[in-house]
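Visitor: dropping the sequence and predicted coords here.
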Amino acid sequence: MTEAATFSSLIHEAFIEPLRSVLIVDDQYPTWEEILNSKIVGDAQDNALEERSLGKDWVKKNPSEPLAIIKEFRDQKPGFVIDIHDALAPTPAEAVSGTTPQESASELASHLHQSDLLVLDYNLEGEAGGLGGAKARDILRMVLANKHFNLVLLHTGEDDLEKVMTECLVSLMQSCTSLFDAKVQQELAGLDEKLDALEDEGTFDRSKLREFFPDDLYLVIRNPKRSSREVFGEFMQGKGPLAALHGWGADIGLKGGQLRSFLHWAIRESEKRRLKEFNDVTVDGLSWNASEDRKWLRTAKGFVAFVKKGPGDLLKELQHALEDWQPTPSRLLSARYRYALNSIGVAAEDKSLAKARLFAQFYDGIREPAREGILPEQAKLSREFKLKEHVARQSEAIAFLIEDELVSFGEKIVQADEAAGDAFASHYGVDLKDDGVKRDAVNQYNSYVSTLPQKASDAQLDSGHILKQANGDWWICATPACDLQPGQNTIAFGGDGRSLRPFTAMRLVPIKADDMDSDHINSGSYCFIEDPKTKEVLCLGLRSTADETKPATQKVTWRTFVAKNQGLITDGKCTVILPRLGDTTIELPEEDLTLVAKLRYEYALNFIQRVGSSVSRIGLGYAAYPNESTAE
């Protein structure tokens, strides 16, 4: 009988089981270069490397520590591929010239992509180096910017693990001081004068700052889950973790704006001693936990668990940290998806590509030259379109072959969640019982399922593209994709305008989310897109919700526009001619429309069909009932 899944087993299956290799970066562990170099006799031996090797702890003291770690990874089923790197070793080429330069963090990180797990020693320089983990922090910054890495065990011999974690976090975030605007700085200057005067009177002792504002409190207010408004609101009310600091400020007579500036002052003074250690920017997705039992941080590109050197199961410590993070069911599925691609993806890929004649036809179409008269830019985009289509179909085929394994894992998640009392939903940190939160979640979901991600590159005008005019009007391209490709016969107009591409544009109007209910959402008359600047979800409809109460629901507003440059979209702009009737002539003003979003094809097709329904509606010859007022 299969053992029931638990959250712990899901974490192991999603994050630990896929690990196959580990790279240990530690200046006191033996490397292959050192071991092999020690057996070389005569001038061929690298003397600088041998001298460094003989000074390491594993040679001078006891090799049991590195041996135990190596054995731990070797004993896994299957055993790990293990490599050890000395980030402080001199490069052989430079050693010949008599210098012993250390490898830079960027040079090291550039070749740290070959392992699934990085075990990083925090004290690379040793106590004698006096740099206090600076080298390790540099490496950590580079590794978390490397798209190949996602799991790191930061291994340290220091007793104060909280201090180590604080230093690492500081190296990954921008200081608050650097973000203070002119108004805050001016208010601080005034407060500094007052505090100096109070200190001269003996009523204020700035050296007590660490007592009221220790490092752990600094991390509390920097936590991305807490907004600055929430932090300052609690402080001004003398509530929460900042109550003691508020009391200190109140005791020395600070009120109102000066009391508010006192928190800015505490932050600035706390950051002063390590201002140079901060990063230029805050790393994307940075969050952390610094509890007594577990210490970890994560970013958009990595997860770091902090552990002390000594006896202990490193992989178990990593798993406990991952469990404490509480990844959502969606993240578990995503991690398992990556594993499935690596483990069975090759076989699935081979199976999907086995039909040689089929894919020969694909490639023949890709190599097919552009039609005569097509602009070079359009020919390039046309080939890119074919390649994207090929990749999309191939990805779909591979995903189809591995989806059963992912469905099975998804079932385990649901079963484990039920056994745990439906606790996994809380991992999202979202309260869907709140009506406002629920409505926003529905809007985001609708946008996700109906629109495609946008890329900052040139594109070809396509069905489903949503464009915005400078005057605020919204339009959706409602012409089938096949009629928009370069070289196709033009629609709506005669002639052979090779650089012009007519298309049907249907007007959309912004809708207030509060005016919509489920009947509106599922009517097919609306779409949900994310504003690329504000990241807010916008609802756009064919008509306002008020107009939806009228019976002529098929009527829409559409126009024939003409895209220049064969519909080439550059820097998010598409140059369009907007034909407009004058008294006796047609006016042809031009405008650069802004590309905001693109609907998936099945959602775009719904709007294309609306144009057909609008122009083919019957009943145009019927007589209307008289108005009630007229009938009287």
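Guide: Nice, thanks for sending it over. Numbering: from 1, shown residues only.
Visitor: could you use CA atoms for every contact and neighbour count after this?
Guide: Fine.
Visitor: distance check, the spatially most central residue of the chain against Phe149.
Guide: Centroid-nearest residue in the chain, with CA atoms, centre = their mean: Ala300, separated by 5.1 Å. Distance, Ala300 to Phe149, by CA to CA, to the nearest Å: 11 Å.
Visitor: what do you get for Gly240?
Guide: For Gly240 relative to Phe149 (CA to CA), the value is 37 Å.
Visitor: here's the one I want to compare it with:
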Amino acid sequence: MNDTYASFIEKAFIDPIRSVLIVDDQYPTIDGTLAAAINKEWHQEDWEHHAKDVELVISEFRGAGRPYLLDIHDPSLISGKDADQRPKLATEVSKEQEPDVAEHLHQTDLLILDYNLEPGNDEDGSLAISIARSILKNAHFNLCVIHTNKELDEVFPEVLIGLLHPDPDFADPETLLDANRRFENSDKYDPGRDPGVGPALKALVSKEIYFRARSEGLDPFVIDGGAGARFVQILRDYGVSEEDWRTFVAGAFDDFQNDETNGLSDTDLRIAAWNEGRNGSPPWIRSDFGFLAFTKKKEGPLLKTLREALSSWGPRPSRLLATMVRAEIDEHGIEVQDRMLGDSYAAANWYLRLVKDKTSARSFLIDETVRRHTEQLLAEILPRVSKFMNELIEADEATLEDEGKLAGADAVEPVPIKSGAYLRLVDKRFGIDLSINEKMDRAIRDHNVFVCSMPVTGWHLQTGHVLKINDAYWCCLSPICDLVPGQGKNDAPDSFDGWKRFTAVWMDEVEMATALKKVNSNRYVFLRTRSGEQEPYQAFKIVDGSSDNPVWSTFYADDDGRLFWPEERSQSPLPLSIRRLERKLPKKDSESGNFEFAVREATVVAQLRYEYALNLLQTLGGSITRIGLDFQKKS
């Protein structure tokens, strides 16, 4: 990672740090001073013997030009004292109570965490791991530096194993049972052999091997040679059929992770990546909600350790963008708040509408107001974030130009940047080689899905909601003002109380490759409709292939089109009961059929961004209002 890119990582992640909390039982604290004053017989561990080391760390965050609010916490002092007013020690607290130690740690931007927090036990890091688990359960993105007197190659595996949650992909009891049956029924099986093939394989699984399987998958362990050599040797030695190798190896890893002595986390902390610190690179662990760096005590500034670990991780430009948005909101949110709130009269009218409206339309009004205020807030911080991204892009372009100058040192004219250089830069930043056609196709597909669709929102049916009815997909295109429950007149001949009438256009699923080739024909949309599946994306054509006109229909949504979200607003499909006038099957005693209001169960599976929904509405409107001309087509 070049220094230029590292400086942008620092701007995004380190410059916004304002508060630092040190958690170490060998540092002086206010709690410890008060506790000693209350009980003269109790005293905090004597920190005066290493006061210079303590002062060195504290001065890093208290020096001139350091805008940090610094606090120190001794986790051996837990709130709540027993009858003799003696502070409770961490070792006297049950495992279930340990996360309480970290309740207030969530409010800090940077946590400095000592690995050895158990009094009198320098080998035990369980309390530090418990605190790390607690902060990674918090939705606030936490930065943490774990420092220790122990060797990092001893500490890192203990922390990582304590943060990982058992991988469900390793667990497949039924498949393993079938594989065992086939093995036991084969002529290779020796019932008297001890240990059996399962325990023999499990004995090969160390923490290091387990980490590799978690990061690379099982493939390396079922291939003869490399990491899998010893596994394959045992499988062959026992006579296991090659078709069952993967199942037996997965079972061995599952046995390892279910062994309580290995100390895996009971909660999925969403650990996304890690670096074990080999070949001189700094060790680190990243989850969706935090980043942990590691260093030995007395080995230089802690911020330097954090800076090097973040650079080793190399967050992508898109993550830097998102991080800068968050940092700018934290830094300038109060500054722009008054401008964001706008006119007091408008706000008063908004609140009057809310308190008067006791229908479900209130939720809609709240969502719309929040969305408008959020847009205004983003508009306020946009110039600063855009400036940051422009500088980042220009710095990356400058590195490409420098490479071009080196490549064409003898050239008289400036050497243009070749397209391959851009592709290499993208590969460096994202780890994706877009010179490979399949990866470029996926990148274009994912881009189209991102710009065209959005997560499903709303408390009722909205313009752009995509419904799956049986195996067909329909997109609601009625104006959103006509879809608010309780609003609109129901005195039309084809209106019914409690049923929200809406117009939807049929979406014909097509091959993704076809849609990508004809993406600019204004006939295709790209959606994520299969939540949780390996290939969740689909492409749809919104005009009928034979007539080039949209196929549309009128539907009626039950309960005025209200949507009922679960407590956790996941992106699982939302159920909705609808009706439509449909032709019955012809009766046996009659050649003509008749019609009925058929009830259908639908689910809202996706949502078009509003501008894309309006584009479909325009296409539909053009089809409905077109003028018929009396031309004749040649047969």
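Guide: Received it, and whenever you're ready, just let me know what you need. All values reported here derive from a predicted model rather than from experimental measurement.
Visitor: quick one: TM-score?
Guide: In this superposition the chains share a TM-score of 0.84, using TM-score structural alignment, normalised by the length of structure 1; 583 aligned residues with a CA RMSD of 3.2 Å.
Visitor: one step back: can you tell me the closest non-neighbouring residue to the counterpart of the residue nearest to the centre of structure 1 in structure 2?
Guide: Counting by TM-score structural alignment, Ala300 of structure 1 corresponds to Asp288 in structure 2. Spatial nearest neighbour of Asp288 of structure 2, excluding adjacent residues (CA to CA, 6 or more residues apart in numbering): Arg270 at 5.9 Å.
Visitor: corresponding residue for that neighbour in structure 1?
Guide: Match for Arg270 of structure 2 (TM-score structural alignment): Asp284.
Visitor: same check on Pro75 of structure 2?
Guide: Matched to structure 1 by TM-score structural alignment, Pro75 of structure 2 sits across from Ala87.
Visitor: I'd like to know how many residues surround that match.
Guide: 22 (other CA atoms under 10 Å).
Visitor: next one: Pro493 of structure 2
Guide: 6.
Visitor: is the closest residue to Ala5 of structure 1 other than its chain neighbours within a helix or a strand, and which one?
Guide: Take Ala5 of structure 1 and drop its neighbours on the chain: the residue closest to it by CA to CA, 6+ apart is Ala416, 5.3 Å away. Assigned by DSSP states H and E, Ala416 of structure 1 belongs to helix 376-419.
Visitor: can you name the element that comes right after that helix?
Guide: Heading C-terminal from helix 376-419 of structure 1 (DSSP H and E), you reach helix 435-450.
Visitor: structure 2: matching residues for that next one?
Guide: Residue span in structure 2 matched to helix 435-450 of structure 1, by TM-score structural alignment: 437-452.
Visitor: mean per-residue distance, that stretch to structure 1?
Guide: Compared with structure 1 after fitting, stretch 437-452 of structure 2 deviates on average by 1.8 Å (mean CA distance after the TM-score superposition for structure 1).
Visitor: buried residues in that stretch?
Guide: 445-446, 448-450, 452 (16 or more other CA atoms under 10 Å).
Visitor: cool, and stretch 215-233 of structure 2?
Guide: Buried-residue list, stretch 215-233 of structure 2, by 16+ other CA under 10 Å: 218, 220-223, 227-228, 230-232.
Visitor: what angle do helix 437-452 and the longest strand seen in structure 2 make with each other?
Guide: Looking across structure 2 with DSSP state E, the single longest strand is strand 595-608. Put simply, strand 595-608 of structure 2 runs at 110 degrees to helix 437-452, going by axes from the mean of the first three to the mean of the last three CA atoms, to 10 degrees.
Visitor: the helix or strand following strand 595-608 of structure 2 vs structure 1, average distance?
Guide: Remark: after strand 595-608 of structure 2, the chain's next helix or strand is helix 610-624, criterion DSSP H and E. Once fitted to structure 1, helix 610-624 of structure 2 is off its aligned match by 1.4 Å on average (mean CA distance after the TM-score superposition for structure 1).
Visitor: what helix or strand is Gln632 of structure 2 on?
Guide: Using DSSP H and E, Gln632 of structure 2 falls outside every helix and strand.
Visitor: which residues sit in contact with the counterpart of it in structure 1?
Guide: Aligned counterpart of Gln632 of structure 2 in structure 1: Ala623 (TM-score structural alignment). With contacts taken as CA atoms under 8 Å, 6 or more residues apart in numbering, Ala623 of structure 1 has no neighbouring residues.
Visitor: distance check, Ala623 of structure 1 against Ile569 of structure 1.
Guide: 46 Å.
Visitor: please apply the same query to Lys239 of structure 1.
Guide: Taking CA to CA, one finds Lys239 of structure 1 at 53 Å from Ile569 of structure 1.
Visitor: okay, now the alignment partner in structure 1 of Lys387 of structure 2: neighbour count?
Guide: Residue pairing (TM-score structural alignment): Lys387 of structure 2 is matched to Ser408 of structure 1. Applying other CA under 10 Å, we find 10 residues neighbouring Ser408 of structure 1.
Visitor: now swap in the one 5 residues further on and tell me
Guide: Other residues within reach of Ile413 of structure 1, judged by other CA under 10 Å, total 22.
Visitor: so it touches Pro329, yeah?
Guide: Yes - the criterion here is CA atoms under 8 Å, and Ile413 of structure 1 meets it with Pro329 at 6.8 Å.
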